[in-house]
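Colleague: fold the stuff below for me.
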Amino acid sequence: MQKTRTGRVLAATLALLVVLALPAFAEGKKGEANITPQTTMKELRENPSIADSGFYTYSQDKDCPPGQRLWERTTLEQYTNRYVAQGSADGMNLVIENYNAGVKVTHLFYTMDEIAQDSTKAKTALFYFPAKEAGAKYALVIPGSGWNESAELEEGACTAWQLHEMGYAVFVLRYRIWTDAGDNAPLEDIGRAVRYITEHAAEFAIQPENYAIVGYSMGGHLTGLFGSDAVGYKNYQVPKPAALLLGYPVNNMTLVKGAYRFLQDPGIREPRYYTMNVSDYVTDDFPATYHWHGKDDITLFALNAAQQEPVLEAALAAHNVPHKYIVYDHAPHVSGIGTGTDADGWLYDAAAFWEEQAAQNTAQQPAA
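Modeller: As a prediction, this is how the structure comes out:
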C-alpha cells in the first residue's frame, strides 16, 4: 500500500514538474489579469494562467466533498474575508502577469528522491514573485495555518503583492500542516526553502543576505522558532534573517498543544514546534523582531492573550533584541496587510525596520 501511495505521489509530482516546465506563453495558456474580490473561486481556478502557474488556491477543510462545489460558487471575498480579499485579488493578478511574462512561479525545494521517500514533502512549494528590479532584497512569507487549512491565498497573496509594490522580491511558502506536520516538518520546510533560495539567488536576481521573514499566526510561531538557536536557521546552514516581521503571531499554543501532539506525533515525548513557546527560545543573538496584534483578535484571546505577545515582548526586551511592538485597537486575526483595520500600512513600517537592521548588518561587515 505504501509503495502504491508513494508511486501516485511521485507520478503526480512528475506531472507537475512537466507542467511547470512548459513555456508560459504557449498558445491558449494565457489568462487575463482580471481577478477581483467578486470573482468566484471557480472562475479564479479556471483562469489558465493561475491553473498552470501552480499557485495553491485551496483550503483543505473547505475543498472536500461535498463542500467543494458549494465553495467554488462563492466569491474570493466570501472564500477569504473582507480584510484580505482585495490584496488577494491583487496578488492573483500579479501571478497571472508573472506567468504570462514567462516567470516560473512554483518551485519545489525537495528532490524527487526525497519526495519518493516521504510523500508529505510533495505538499510543499515556494511561490515566486520577482522584484521590479534585479538585485533586490527578498522576503519569505509564511502564512498562517489552522488544523486542515493554510493561508497562501489569504495572507500569502496580499503580502506578496504589497511587498512587490515596495520593490522587494517575495517567496510565499507552502509548508506541511495537519497530520503531515509531525517531527517538526514545518521547520524543516522553512530551512530547506531558505537554502533553496540562497543557492538559486543568481537565478532569482536577489540578494541572498539580509532577507526578512514575514510570519502570520502559526506562521509567526514557526518564524519565531526559526530565529532560535535550538531549532532555527543555524541548524540548516543558511544566513541569519535580518528581521522577523510578525503579524498576530502565536507565542504559546496553550491548550492546543495536546491535540497537536495526538495528531502529529503520538507517543513522542521530545519537544516539538507546537509544544515550544517562542519566548523561551529567545537569546541575545535572536534576529531583530517586529511584531503586532489587535485587541480584538479572537483567536489569540482563545489561546490566552496574556501568554502571547506580552510574553514574547518581555523576552525580546530581556535579551536586548532590537524590536518593535504595536498593539492596535481593531485588527482581527487573518487581516494580513491590515486593509480595513487599524493595522493598515503596518508592512511599510515593518519594512523600514527591516531596512534599518539590514543597513546595520552591512555597516558591521568587515571591509573586503
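Colleague: use CA for all of it now, contacts and neighbours both
Modeller: OK.
Colleague: for the chain, which residue occupies the most central location?
Modeller: Ile142 (1.8 Å; CA atoms, centre = their mean).
Colleague: that residue and Gly135, how far apart?
Modeller: Distance of Ile142 to Gly135, given as CA to CA, to the nearest Å: 22 Å.
Colleague: my read: His107 touches Phe129, true?
Modeller: No. Contact status for His107 versus Phe129: not in contact, 11.2 Å apart, counting by CA atoms under 8 Å.
Colleague: among the two, which residue is more densely surrounded?
Modeller: Neighbours were counted for His107 and for Phe129 using other CA atoms under 10 Å; Phe129 has more, 28 against 20.
Colleague: ok, for the more buried one, nearest residue in space, not its chain neighbours?
Modeller: Counting by CA to CA, 6 or more residues apart in numbering, Val170 is the residue found nearest to Phe129 once chain neighbours are left out, at 5.0 Å.
Colleague: how close does that neighbour sit to Ala157?
Modeller: Here the distance between Val170 and Ala157 works out to 10 Å (CA to CA).
Colleague: higher neighbour count, those two?
Modeller: The neighbour comparison of Val170 against Ala157 (other CA under 10 Å) goes to Ala157, with 33 against 30.
Colleague: dump the residue contacts of that one.
Modeller: Contacts for Ala157 were tallied using CA atoms under 8 Å, 6 or more residues apart in numbering; they are Gly87, Ser88, Ala89, Asp90, Gly91, Met92, Val172.
Colleague: among those, which lie within helices?
Modeller: When helices are assigned by DSSP state H, the members of those inside them are Gly87, Ser88, Ala89, Asp90, Gly91, Met92.
Colleague: tell me the most packed of these, by neighbour count.
Modeller: Highest count within these by other CA under 10 Å belongs to Ser88, 29 neighbours.
Colleague: got the contact list for Tyr279?
Modeller: Heads up, residue 279 is Ser, not Tyr. Ser279 makes contact with Asn251, Val311, Leu312, Ala315, Leu316 under the criterion CA under 8 Å, 6+ apart.
Colleague: structure for this one too, so we can compare:
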Amino acid sequence: MITENTKVEDLRKHKDLKTLFPYFIYNQVGDGAGNFKKDATCLKEIEQKNPTWAAEDMVYGLRQLEQICASGGQVLFDVYDSKEVQESPDKECVKLIYFPAKQCNNGSRKTIILAAGGAYGSVCSMVESFPVAARLAELGVDAFCLNYRVADGKALFPRPMEDMGAACQFLMQHQDTLGINMEHYAVGGFSAGGHLAACWGTPELGYAAYQVSKPDIILLAYPMIDVWKTVSLAPLPIRAMMLSGYLGKDHSQKVCDVYNVEQHMDMTYPPAFVVQAEDDPTVPVWNSQVFIEQLQTLQIPYCYEHPQHGLHGFGLGTNTEAVGWVDRAFAFWNKLERD
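Modeller: Okay, here's the model as predicted:
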C-alpha cells in the first residue's frame, strides 16, 4: 500500500502504476520524478522540500489510481492517434489519466478535464490533478487529468491549447464507449495549467476554435492569467528563458497578448470558480483579481475564494486555509445547473 513513506523508486517499479509513472511529474526528461532525482526520496520528503505539496494528498490520489488499476479499469488514454503522433512525435506524451466517478451525482452526470501546473516546463499531476480528481470522482464526477506538451526548446504556444482541444474532442467522440457525459463538462487547472484552462473559455484559443461545446464552468486554482506581466516580474535570465520557451526567440508583448486571458474574454465566457491565497509568492494574486474583475464587467457568474494564507501549489488544499475548496466548487457547479 502507498504511504507517505513510499519512495520514488517504489512508484517507478509499482506493478500497477509503472506505466503511469512518467506522467506523475512530467517533464522533457520524462522520468516522472520531476526534479526529485534520488529514487530513495519518499513522499514525505517531497513535502518537506515543497511544503504545499502535501504527502497526505499525494497518497490519496495515488491510492485511488492504484485501486482503479487493480480492478482492471483502463486508466491511461492516448489523446492523439498513431498517424498524428507519426506526423508530430511530440504529441506522443499527450495522455489522459482517468479517475471514474465512484457514485451517481444527484444531478446530471458530469465530466472534468484537469491540467496541473509546472510553469509550462513540467506537469505536476501527482501533487495537483490526481488528488483533486480523486475527490471529484468520490463526488460523482468522471475526472480526467491531462498530460500536455511542455517547453522543449521550440516555441511552445499554442501546443498546450491544441492538446486541450484534442482531449475534449477525444472525450466527445468516445463518451458512449467510456460511459461518460460530455454534455455537462468542466475544465480546470492549476497555475500554468490554470492559464491553459482559462484559455479554454476564450473564442480564439478555446472550445469554439475546436468546435467543442462550451463547458459548464471553469475551475481555476492560483491561475496565471496575464502571461507577459507575470513573467516580466521574474529575474531577467529566467524571464528571457520562459518567454523564449513559450513564444520562441522573437517574443514580444504583442505576440504574448494573444495568450493573455482577460484581453480575450467576452460575454460568452463560461462561469468560473477561482481559488488563490493572498500570500501566493509565485503567481501574484492580482492574476485572479483581474480575471474576476473581467467576469464582473461581463456579468458572468463566478465564485472567488482568496484565503489569506495558503501559498502556491496547494492542490487539494489539505491542511491549508483553502481546505474543502473542491467540494465548494462542485456545489457551485451544481447550483449553476439548477439555476
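Colleague: now the TM-score, please.
Modeller: Once the chains are laid over each other, their TM-score by TM-score structural alignment, normalised by the length of the second structure reads 0.87; 321 aligned residues with a CA RMSD of 2.5 Å.
Colleague: one step back: now the second structure: which of the contacts of Ser279 of the first structure match?
Modeller: For the contacts of Ser279 of the first structure, the subset whose aligned partners also touch in the second structure (both residues aligned by TM-score structural alignment, their matches' CA atoms under 8 Å) is Asn251, Val311, Leu312, Ala315.
Colleague: let's see if you can find the most crowded of the residues you listed.
Modeller: Neighbour tally across those (other CA under 10 Å): the maximum, 28 neighbours, falls on Asn251.
Colleague: and that residue, that one's in a strand?
Modeller: No. Under the criterion used here (DSSP: H, G, I helix; E, B strand; the rest coil), Asn251 of the first structure is coil, not part of a strand.
Colleague: what sits against the spatially closest residue to it that is not a sequence neighbour?
Modeller: With sequence-adjacent residues excluded and distances taken as CA to CA, 6+ apart, Asn251 of the first structure is closest to Gln308, at 4.8 Å. Neighbour list for Gln308 of the first structure: Pro249, Val250, Asn251, Asn252, Leu300 [criterion: CA under 8 Å, 6+ apart].
Colleague: kindly indicate whether Glu9 of the second structure is helix, strand or coil.
Modeller: helix.
Colleague: what's the answer for Arg82 of the first structure, then?
Modeller: Three-state call for Arg82 of the first structure (three-state DSSP): coil.
Colleague: residues contacting it?
Modeller: Not one residue lies near Arg82 of the first structure by CA under 8 Å, 6+ apart.
Colleague: from Ile190 of the first structure, how far out is the residue in the first structure that Met265 of the second structure lines up against?
Modeller: In the superposition onto the first structure, Met265 of the second structure corresponds to Val282 when matched by TM-score structural alignment. Val282 of the first structure sits 18 Å away from Ile190 of the first structure, going by CA to CA.
Colleague: comparing those two, which residue is more hemmed in?
Modeller: More crowded of Val282 of the first structure and Ile190, by other CA under 10 Å: Ile190, with 26 against 23.
Colleague: host element of the aligned residue in the second structure for that one?
Modeller: Pairing criterion TM-score structural alignment: the partner of Ile190 of the first structure within the second structure is identified as Met164. Mapping Met164 of the second structure onto the secondary structure by DSSP states H and E places it in helix 159-173.
Colleague: mind listing what's buried in that helix?
Modeller: Residues of helix 159-173 of the second structure classed as buried: 159-172 (neighbour count, 16 or more other CA atoms under 10 Å).
Colleague: from those residues, which two are the most distant?
Modeller: Spatially, the most separated pair among those is Arg159 and Met172, at 19.8 Å (CA to CA).
Colleague: circling back: quick check, the residue nearest to the centre of the first structure in contact with Ser217.
Modeller: No. Distance between Ile142 of the first structure and Ser217: 9.2 Å, which falls outside the contact criterion (CA under 8 Å).
Colleague: Ile112 of the second structure pairs with which position in the first structure?
Modeller: Under the alignment defined by TM-score structural alignment, Ile112 of the second structure is paired with Ala139 of the first structure.
Colleague: the helix or strand in which that match is found vs the second structure - mean distance after superposition?
Modeller: With the criterion set as DSSP H and E, the secondary-structure element containing Ala139 of the first structure is strand 138-142. Mean deviation of strand 138-142 of the first structure relative to the second structure after superposition (mean CA distance after the TM-score superposition for the first structure): 1.0 Å.
Colleague: just the angle between that strand and helix 185-199, please?
Modeller: Relative orientation of strand 138-142 of the first structure with respect to helix 185-199: 160 degrees, computed using axes from the mean of the first three to the mean of the last three CA atoms, to 10 degrees.
Colleague: list the helices and strands strand 138-142 of the first structure packs on?
Modeller: Other helices and strands packing on strand 138-142 of the first structure, by 3 or more CA pairs under 8 Å, 6 or more residues apart in numbering; DSSP states H and E, are strand 169-174, strand 212-216, helix 218-226.
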